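Asks: Make a model of this:
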Amino acid sequence: MNFFTKLPGYLPGNLRKLLWIMRLVISLLLAGVMQVYATAYGQKVSLERKNIAIKDVFKEIKIQTGYDVLWQPGQLNAEKKNNCKICPDAYR
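Replies: Have a look, this model is predicted:
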């Protein structure tokens, strides 16, 4: 069976379909591996407070996870008091 033709960039139908299926399978496997990786290294934050400022919520997140929260002070009133309830099992 001759897989190659004289036209550059042209593949027969069966070979083209096989390569398309291989790309699809590799993409799905990569997406699955990335999901498992993200689940394994996800952080669990637990916080329940009343009348707490947003900047204090961000400080608490940094204490629990070690990660900084990026935000723009001009876009968000950091002194506004809110009730905050974050449970690690709420999104499962």
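Asks: For the rest of this, base every contact and every neighbour count on C-alpha atoms.
Replies: Will do.
Asks: in this protein, which spans are helices?
Replies: 13-40, 54-65 (DSSP state H).
Asks: Counting neighbours, which bits of stretch 15-29 end up buried?
Replies: For stretch 15-29, a neighbour-count test (16 or more other Cα atoms under 10 Å) marks nothing as buried.
Asks: can I get the helices of the chain in CSV with distance to residue 47?
Replies: Below are the helices of the chain laid out as CSV (distance: least, Cα to Cα, whole Å):
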stretch, distance to residue 47
helix 13-40, 20
helix 54-65, 8
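Asks: Determine which of those helices approaches residue 82 most closely.
Replies: helix 54-65 (7.3 Å; Cα to Cα).
Asks: Show me what the closest one packs onto, helices and strands only.
Replies: strand 81-86 (3 or more Cα pairs under 8 Å, 6 or more residues apart in numbering; DSSP states H and E).
Asks: got a list of contacts for the strand it packs on?
Replies: Contacting residues not belonging to strand 81-86 are listed as 45-54, 57 [Cα atoms under 8 Å, 6 or more residues apart in numbering].
Asks: Would you do the same for the sequence below? I want to compare the two.
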Amino acid sequence: MRAAFQSSEGFSMIKNDKAWVGDLLGGPLMSRESRVIAELLLTDPDEQTWQEQIVGHNILQASSPKTAKRYMSTLFRTGHFGVKSFPYRGSQRIT
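Replies: Next comes the predicted model:
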């Protein structure tokens, strides 16, 4: 799925358009998931608690751990929490 748009500089292609459309459509519709993540963030969880809640307890009620992580990525990437990525990636905390 590629789209070209006419601009003053000529034609330009949207790169990574699937991710862009997913962010545009998916993020705003995730109000329940946003509230759940916001409540978890208010507790200032460490990485173990974060993983335990998201993956272990499935607080996002996702169909799989990968889906839960994708939900988190979408929410953080769309700027719901004022940051561009979720607090933990691997074993490092993102500040």
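Asks: Could you get me the TM-score between them?
Replies: The TM-score (TM-score structural alignment, normalised by the length of the first structure) is 0.31; 51 aligned residues with a Cα RMSD of 4.1 Å.
Asks: what about residue 30 of the first structure, neighbour count?
Replies: 11 (other Cα atoms under 10 Å).
Asks: distance between the ends of stretch 20-31 of the second structure?
Replies: One end of stretch 20-31 of the second structure sits 19 Å from the other (Cα to Cα, to the nearest Å).
Asks: for stretch 64-84 of the first structure, same thing?
Replies: End to end - Cα to Cα - stretch 64-84 of the first structure spans 15 Å.
Asks: now stretch 48-67 of the second structure
Replies: OK, stretch 48-67 of the second structure end separation, Cα to Cα: 19 Å.
Asks: now swap in stretch 39-59 of the first structure and tell me
Replies: 23 Å.
Asks: Name the next helix or strand downstream of the helix or strand hosting residue 72 of the second structure, please.
Replies: Assigned by DSSP states H and E, residue 72 of the second structure belongs to helix 65-77. Along the chain past helix 65-77 of the second structure, the next helix or strand (assigned with DSSP H and E) turns out to be strand 88-89.
Asks: Which other helices and strands does that following strand contact?
Replies: Partner elements for strand 88-89 of the second structure (3+ Cα pairs under 8 Å, 6+ apart): none found.
Asks: Now do the buried residues in the helix holding residue 72 of the second structure.
Replies: 65, 68-69, 71-77.
Asks: Distance to residue 7 of the second structure added to those, as a markdown table?
Replies: Formatted as a markdown table, those follow (distance: Cα to Cα, whole Å):
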| residue | distance to residue 7 of the second structure |
| --- | --- |
| 65 | 41 |
| 68 | 38 |
| 69 | 36 |
| 71 | 33 |
| 72 | 34 |
| 73 | 31 |
| 74 | 28 |
| 75 | 30 |
| 76 | 30 |
| 77 | 26 |
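Asks: Widest-spaced pair of those residues?
Replies: 65 and 77 (18.2 Å).
Asks: And for residue 41 of the second structure, the neighbour number?
Replies: 15.
Asks: how close does it get to residue 88 of the second structure?
Replies: Where residue 88 of the second structure is concerned, residue 41 of the second structure sits at a distance of 12 Å (Cα to Cα).
Asks: Perfect, that will be all.
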